[in-house]
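> sequence unavailable; structure follows:
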């Protein structure tokens, strides 16, 4: 879904001073009251601005069509959309003012403990228990965001290429996966794996594998301490070690500094590259690319991370961006109405092939193979995200940034000196030292 969750940010205060931004519908409104669901749709009125990184859905009219359906239920609410290409960078700047819309996705750069400074509470954890991932934005018992959708993590792959290489079943171990990539290279001539190094944000997708090695819903919470997250056999060492091995063995693109995300979709659809680590949100985009290339949607598959627990693959269900209501919004009932309707009634999750934030909703068609093959799904706990983020920031590593994995790739391809053992040991040292003061 274009999860470009880059969190790089500089000069925000200066830049904010240069921007004449005002909140939609006027400033003010930062009283901290709950943005509660409105009781009577016909009594809700006002104009709201919805910030989004999905500029494509604005350009093709999709979001306007959703707004028209929304207006059948809430006829007195006007919905305007503000599409932002550099969502993380731009919204971070705007949040130094009161002018960051009425509804927005919570930027990855905002610390969890700071949510009450910027967003209106939506209710208690118990009140929002029907939604997945509510704990991701919970601060002191109040929830500040509702997931736009969820996603499973895995490898989007071109089935035809893997079949031509003689691999017709999902690899069960990292070594089997590497052997599969080797076969793709030898027998098809395609690029076995594509890192999307230059755009960077797809490298963050590897972090979403936390928990799949041990099928452990609390794997992320377990990082909240001096636990050496990259020690041998750990979740992160297994994932990042596989990425290192892919690049070290020459199974990725020749020059990672020239990769391009938009181009990569077409290349995978056409069968010129075989595999990419992404969320299941990407499957429909790759299927569309395959059809544009003259193929079929069925040419595109989705495979779980190559490890098993008790004979079964596991897949973590993780939240995409969380929709929140600005604490400065003067039309909080209308803003909350949009979030609830979009989450529960719009059909967006089903159409996009992603996991609905509503727990009772069925899994999407994009995950049918996972369901049919008894992949174990688990909702990854976010209970200790704030503590983990504090350690991560103090250690200057960036689990939700691309930088350290770009350095890992540079190491693997010989553009930087050193061994993977030393690289991971340095990460562990920095993490453990930071944990003694920041997160434990």
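Happy to help now that I have it. Note that this is a predicted model, so its numbers are computed, not measured.
> could you use CA atoms for every contact and neighbour count after this?
Noted.
> just give me how far the strand ranked longest in the chain sits from the chain centre.
Longest among the strand segments of the chain by residue count, using DSSP state E, is strand 150-158. Relative to its parent chain, strand 150-158 has a centroid offset of 11 Å by CA atoms, centre = their mean, to the nearest Å.
> ok, and what's touching that strand?
Residues outside strand 150-158 that contact it (CA atoms under 8 Å, 6 or more residues apart in numbering) are 132, 205, 208-209, 268-269, 271, 273-283, 299-305, 315-320, 354-357.
> run the last query once more with 6 Å
274-280, 299-305, 316-320, 354-355 (CA atoms under 6 Å, 6 or more residues apart in numbering).
> and if you look at stretch 306-318?
So stretch 306-318 is contacted by 150-152, 171-174, 212, 215, 375-380 (CA under 6 Å, 6+ apart).
> what do you get if the cut-off is 8 Å, keeping everything else the same?
133, 150-154, 170-174, 176-177, 208-215, 217, 304-305, 374-380.
> returning to that earlier point: so which of the contacts of strand 150-158 are in strands?
Here DSSP E is the test, and those give 274-279, 300-303, 316-319 as lying in strands.
> another structure for you, compare them:
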């Protein structure tokens, strides 16, 4: 399905670390300079064949990645790039990393704990230096050194069909949850489209609502604050705002009639052809919706992207976070060639723009899908990751599952009358669970 994920699978990470450490430390790094992969100075002197592991099987099959490799070879003619696409990327690479054979360049698995990166990946340089040039550096930094560069980033927001919204007479982005709900009401009254589509059945799209944290408040410390919060769902809090909006959308009948029958792949063409008005996802989804629109006889230009309906400081905000990080295997025999590919892909390729994503290179232009954000002065922030591990520990102890579908599926069930209770009682229960977990698992 080619979705993008920002959150790690913690339980799997323990398994991967245990399996990998026994072998990773028993092989001395080959090629390059020890455990480092320095950026080569002279492209003409870089040679060798490198294997790049990727989750984008679609881009391997349709030749897109080969086109990038052909462009790369115009600068590095003596390097041969081979791609290995993995449908079950996390599962396959976890097994591969129990040996020293996991390609030359790979996407760092979500399952791997950040502290383990030096055991598997080559050092790319200091965070201080690379952070001046690139976004999202902290995601792969260990003890001040960087072990991976994000292949791209993603901004959060609503993917929407502009023609549907225009047909409903809406020309401006809603600035508050109330305005957003009013707009969905207009779409329901004036068009034949489903105003909002939950993708309830597939589950994972609902987890994307967690990515709104920080966007509604424009607070870079929004995630870290959960480490000490005793009531994250209290009135006026950001999670309360986010989850109340989702609840109200369903409660007012602005979503599909039966969420248990939703279909992610079908939803793309439905939005693309104007049968769905809006979905909360991320900038990565724009290109997929545009392709689906074209394939289904719709118009790619009808697909737009809008920020969360809130202006805490008089401006919209969006949170930008990294997708998978590109890393160089510590066992690669051609670290210079592997590092050359990583640098070229992040610095020179048009991958991020082509996918409608946020470029990792700070000086690079935003993709067309995000130009409206830039034109409107939407503030793009990166959340602090200082207390992410603590928040994850608290979340596990609370058994809420902030990034799992069950917690928000239950809120939708409450809204549609498929579960007993009220939103207020549910928030009270969530606050109680979180508060108790903070006391036992928080720092």
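Thanks, I have the structure now. This one's a predicted model, so the numbers in the text were calculated from it and none came from an experiment.
> now the TM-score, please.
The TM-score (TM-score structural alignment, normalised by the length of structure 1) is 0.88; 435 aligned residues with a CA RMSD of 3.0 Å.
> re the thing from before, of the contacts of stretch 306-318 of structure 1, just the buried ones, ChimeraX syntax please.
For the buried members of these, the matching ChimeraX selection, counting by 16 or more other CA atoms under 10 Å, is:
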select :133,150,151,152,153,154,170,171,172,174,177,208,209,210,211,212,213,214,215,217,304,305,375,376,377,378,379,380
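> circling back to that earlier point, neighbour count and distance to residue 237 of structure 1 added to the ones in strands among the contacts of strand 150-158 of structure 1, as JSON lines?
JSON lines is the format used below for those (neighbours: other CA atoms under 10 Å; distance: CA to CA, whole Å):
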{"residue": "274", "neighbour count": "28", "distance to residue 237 of structure 1": "24"}
{"residue": "275", "neighbour count": "28", "distance to residue 237 of structure 1": "21"}
{"residue": "276", "neighbour count": "25", "distance to residue 237 of structure 1": "19"}
{"residue": "277", "neighbour count": "27", "distance to residue 237 of structure 1": "16"}
{"residue": "278", "neighbour count": "23", "distance to residue 237 of structure 1": "18"}
{"residue": "279", "neighbour count": "26", "distance to residue 237 of structure 1": "20"}
{"residue": "300", "neighbour count": "28", "distance to residue 237 of structure 1": "28"}
{"residue": "301", "neighbour count": "21", "distance to residue 237 of structure 1": "26"}
{"residue": "302", "neighbour count": "27", "distance to residue 237 of structure 1": "23"}
{"residue": "303", "neighbour count": "23", "distance to residue 237 of structure 1": "20"}
{"residue": "316", "neighbour count": "25", "distance to residue 237 of structure 1": "17"}
{"residue": "317", "neighbour count": "24", "distance to residue 237 of structure 1": "20"}
{"residue": "318", "neighbour count": "26", "distance to residue 237 of structure 1": "20"}
{"residue": "319", "neighbour count": "24", "distance to residue 237 of structure 1": "22"}
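> the top helix by length along structure 2 vs structure 1, average distance?
Counting by DSSP state H, the longest helix found in structure 2 is helix 423-441. Average distance, helix 423-441 of structure 2 versus aligned residues of structure 1 after superposition (mean CA distance after the TM-score superposition for structure 1): 3.1 Å.
> so which elements touch that helix?
Helix 423-441 of structure 2 is packed against helix 238-251, helix 388-398, helix 405-415, with contacts defined by 3 or more CA pairs under 8 Å, 6 or more residues apart in numbering; DSSP states H and E.
> now with 7 Å?
Packing partners of helix 423-441 of structure 2 (3 or more CA pairs under 7 Å, 6 or more residues apart in numbering; DSSP states H and E): helix 388-398.
> ok now the helix it packs on, how far from the chain's centre?
19 Å.
> quick one on the thing from earlier: which residues sit against the longest helix of structure 2?
227, 228, 230, 231, 232, 233, 393, 394, 397, 398, 414 (CA atoms under 7 Å, 6 or more residues apart in numbering).
> tell me the counterpart of the second one in structure 1.
Residue-level alignment of residue 228 of structure 2 against structure 1, with TM-score structural alignment as criterion, gives residue 225.
> what residues does its match make contact with?
Counted by CA under 7 Å, 6+ apart, residue 225 of structure 1 has contacts 435, 439, 440.
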